[in-house]
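Visitor: Sequence isn't available, so here's the structure alone:
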């Protein structure tokens, strides 16, 4: 019998799974409504046009962790109001102090523009990163209705891409000013500490997997790899299972701030016409939840519960949760037979919790990494490979070492590119690979989309200051 595929996410209206566990064969039935010659074709052509180039990334003489050499840009929608540029100007002015003029740019995104035409308009092609034309570090300014998530996914294959999306220009200005202040202050308030938080619910395969196969090997290490915190001389605290309560998470956010926070939990999801969707989608479900069939606000953490007195300034957070970073308008995985993709929201949006952390009045976080859409168990246990925490370990280690957060996420975008290439080989009759079964094709489709949907919210050039953290 097929091992059920495990999806992340709890329906806030019912207290049940957003999508029940299913076999790979059932997933194949749901994925068959997406013909490769239609919706998928442009995706695969774009990604593979990058992969077929003789090299990827920056010129060999450019260190990607040196923002001054790699370059930095903001990208605003072509129709952006003047106050949007004015709000991000403090960050632009700050970057200009360390990035040469020919590598520090303000660029535009035009409605409906794909990644490849956008690059071509600026004089470069996929596979050719020229920081003097399009810098390596790219900060998108605007929500996914202005600059689509799809554009971010594809550009991030080669570039270090982040997004700043807020409800008001004042929130954007607060973030911009805070990054400049954090990087120039004489001291920082963050502890040299990594905090893990991961509920483990009874009769719930999803959080049992995330607690046992993700949080545990990261926090405790494995026979082959020490814990990433110890490898970088950081302290660590772990709240797992019974300790991963809502109160513990609130204490972490309202006490002395750690440098890094890593959470792995269910994210809350809501029907597209529910008034709770926009403020609570992606909220983190705590150990307090008693189980299926009942769920209330006391069981999950929303943006509104991060009080103005919280201490999240200078924090880098990784939120492994369904909809933890945002929500698309249409389901990236499932279709209704004969009706096409399932609508999940009136319009795509960035999640409220990371928005709150990145615009906090007591000092914003530096960056939040999370998932757009649901998170599948494939992120932790790919088919037939066992537990694979390498990309997560790599991200944490790079961030704690002081690398820019946008470069620290590259293992995720590289995995997405490799899986896209594998899926194309399945779909290309000239590739010379055995024709996959419907189940194998669906598994590859889901695994690839799951890898695609990790995004960075925040300035990709932001970084911790390891030598200045409180020991």
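Guide: Everything's here; your move. Source: prediction; values computed, not measured.
Visitor: From now on I want contacts and neighbour counts done on CA atoms only, so please keep to that.
Guide: Noted.
Visitor: Next up, the contacts around residue 427.
Guide: residue 36 (Cα atoms under 8 Å, 6 or more residues apart in numbering).
Visitor: run the last query once more with 10 Å
Guide: 35, 36, 37, 40, 41, 44, 421, 433, 435, 436, 441 (Cα atoms under 10 Å, 6 or more residues apart in numbering).
Visitor: among those, which are in helices?
Guide: The helices, defined by DSSP state H, take in 41, 44, 421, 441 from the contacts of residue 427.
Visitor: filter those to the buried ones?
Guide: 44, 421, 441 (16 or more other Cα atoms under 10 Å).
Visitor: Mind putting these into CSV with distance to residue 226?
Guide: Shown next, in CSV, are these (distance: Cα to Cα, whole Å):
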residue, distance to residue 226
44, 37
421, 32
441, 36
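Visitor: Next up, a structure to set beside the first:
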């Protein structure tokens, strides 16, 4: 087959005004043979205990990453009941890390190496919940952390939404499990475009076939339903089936990008970009689903451009511009680039999943793409078998069998890591040829692997990575806490703080945080209680704390001690 005759690469992006595909004809397969490859330092290092059950929070640990500053404090306070619940499940305090904003991939890798990974391996949480939007904790940080852990994110516009989500998780996890198999919905928007036609044929239908086969052998415990009118797509067809509790939804559609004349305002962009396009029938936006049941207690995997959000820099921007300069871009490159961030526009989590996660009758988790979503992720044209939908099936299988959402999402991260390793080996071989004075040869797999790597890197999990579909026996169950005797709310947490620095001394790289260990914190509290001001001054300087912060820790410390003493006097143990 001639290079120009290779199958086209299709993009799941539509214009928000008329909902027509932004790149109707796709890109020629040969276009990926000349990528402009950018590399950044990543540090894929896992402390995951392979000898323990992956779903076991007591063995794997659960922690929180929050941005430094007052807003980070407020978000932590808003999800305090969830933190206390996870602490009770894992039988120890939750570790909370305070993280600098807007880190690049290399800065995130440095933070991970110098801050996150410095403790004993058994003390490092494998499950990690990020708090804040992409302009607070970057998408690059989430990707770096995902290479060695189960990572999810909550990013709401109001603190009340954080409280609502935490309450929803506790409500589902403390309630009796749902009876019977989970409903598993497979929905394709058949809008007549080449992208959705290919997507249904090469992704949705094969994944559904694998699920049917596995279900016949009792390996996919779900009731399977294929949705989506093949001639007249409409949101009504989907909305009629999403009220059942504890279900799974896998959808394929275009995601709305910029209208042909551009977004009218930043708010319009944030509320519209990534909406689920139904072609001539319009779109589903967050506002449409804010006050109605939609996959309550379930999980939604949405295959569409910008379904999870919009980054500050697309991994494909430089590549698309390069193709346009070479005259190899079929269609209007500006129409695609118009949806990508420009200038000082902030990255953001899409309004659709944000609204649904805040909805008390919405899902517990959402998996989607944080960039342009291409057909490449399931075509993999470097492989002789041509189509690889199994990676997506593996995510769904993990969810319906009761794995936590973070474990399920790791199926995609695993494929990303394998692709990244193979790509690195090819680059290393080429560099060895170059340094040895040998003529370098262009391996055609380089372009294919680069495209696959970039595409897979865009998938992220929104929501707590420790949630699971409420079917069967829950992992690490706990009884509802007694408000009159709940010491978990007073457990001290291990946090990280940034050392103070003057504006003149700051550099683009993130400041190296100092872990606040329990013994050092306890010694400082003792000095405060004893009124030992000289010792207290030394402790505050060494820990990088101010006095009001330490006084708050003292209050928690003494409250927990009083609770423990009251139990001892009451029970006589």
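Guide: Structure's in. What do you need? Everything numeric here is computed off the predicted structure, so don't read it as measured data.
Visitor: related to what we said a few turns ago, tell me which of the buried ones among the ones in helices among the contacts of residue 427 of structure 1 is nearest to residue 96 of structure 1?
Guide: Residue 96 of structure 1 lies nearest to residue 44 out of these, by Cα to Cα, at 36.2 Å.
Visitor: Quick one: residues contacting that closest one.
Guide: Counted by Cα under 10 Å, 6+ apart, residue 44 of structure 1 has contacts 36, 50, 417, 420, 421, 423, 424, 425, 427.
Visitor: now swap in residue 167 of structure 1 and tell me
Guide: 142, 143, 350, 352, 355, 359.
Visitor: Check those against residue 318 of structure 1 and report the nearest one.
Guide: Looking across the contacts of residue 167 of structure 1 and measuring by Cα to Cα, the closest to residue 318 of structure 1 is residue 355, at 13.4 Å.
Visitor: Quick check: the closest one touching residue 458?
Guide: Yes: with contact defined as Cα atoms under 10 Å, residue 355 of structure 1 counts as touching residue 458 (9.4 Å).
Visitor: Pull up the overlap in contacts between those two.
Guide: Contacts common to residue 355 of structure 1 and residue 458, judged by Cα under 10 Å, 6+ apart, are 164, 165, 365, 367, 368.
Visitor: Which members of these are the farthest-apart pair?
Guide: Top of the distance list for these (Cα to Cα): 165 and 365, 13.8 Å.
Visitor: Now for those two: what residues contact both?
Guide: 354, 355, 358, 359, 458.
Visitor: count of residues packed around the second one?
Guide: In this case it means residue 355 of structure 1. The burial count assigned to residue 355 of structure 1 is 24, neighbours taken as other Cα atoms under 10 Å.
Visitor: And for the first one?
Guide: Taking other Cα under 10 Å as the neighbour definition, residue 354 of structure 1 ends up with a count of 30.
Visitor: Show me what it aligns to in structure 2.
Guide: With TM-score structural alignment as the criterion, residue 354 of structure 1 lines up with residue 353 in structure 2.
Visitor: Would you format the ones in helices among the contacts of residue 427 of structure 1 as CSV with distance to residue 325 of structure 1 included?
Guide: Shown next, in CSV, are these (distance: Cα to Cα, whole Å):
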residue, distance to residue 325 of structure 1
41, 26
44, 24
421, 25
441, 27
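Visitor: and of these, the nearest to residue 337 of structure 1?
Guide: Among these, and counting by Cα to Cα, the member closest to residue 337 of structure 1 is residue 441, at 17.2 Å.
Visitor: Structure 2: which residue goes with that closest one?
Guide: In structure 2, residue 441 of structure 1 lands on residue 446 (TM-score structural alignment).
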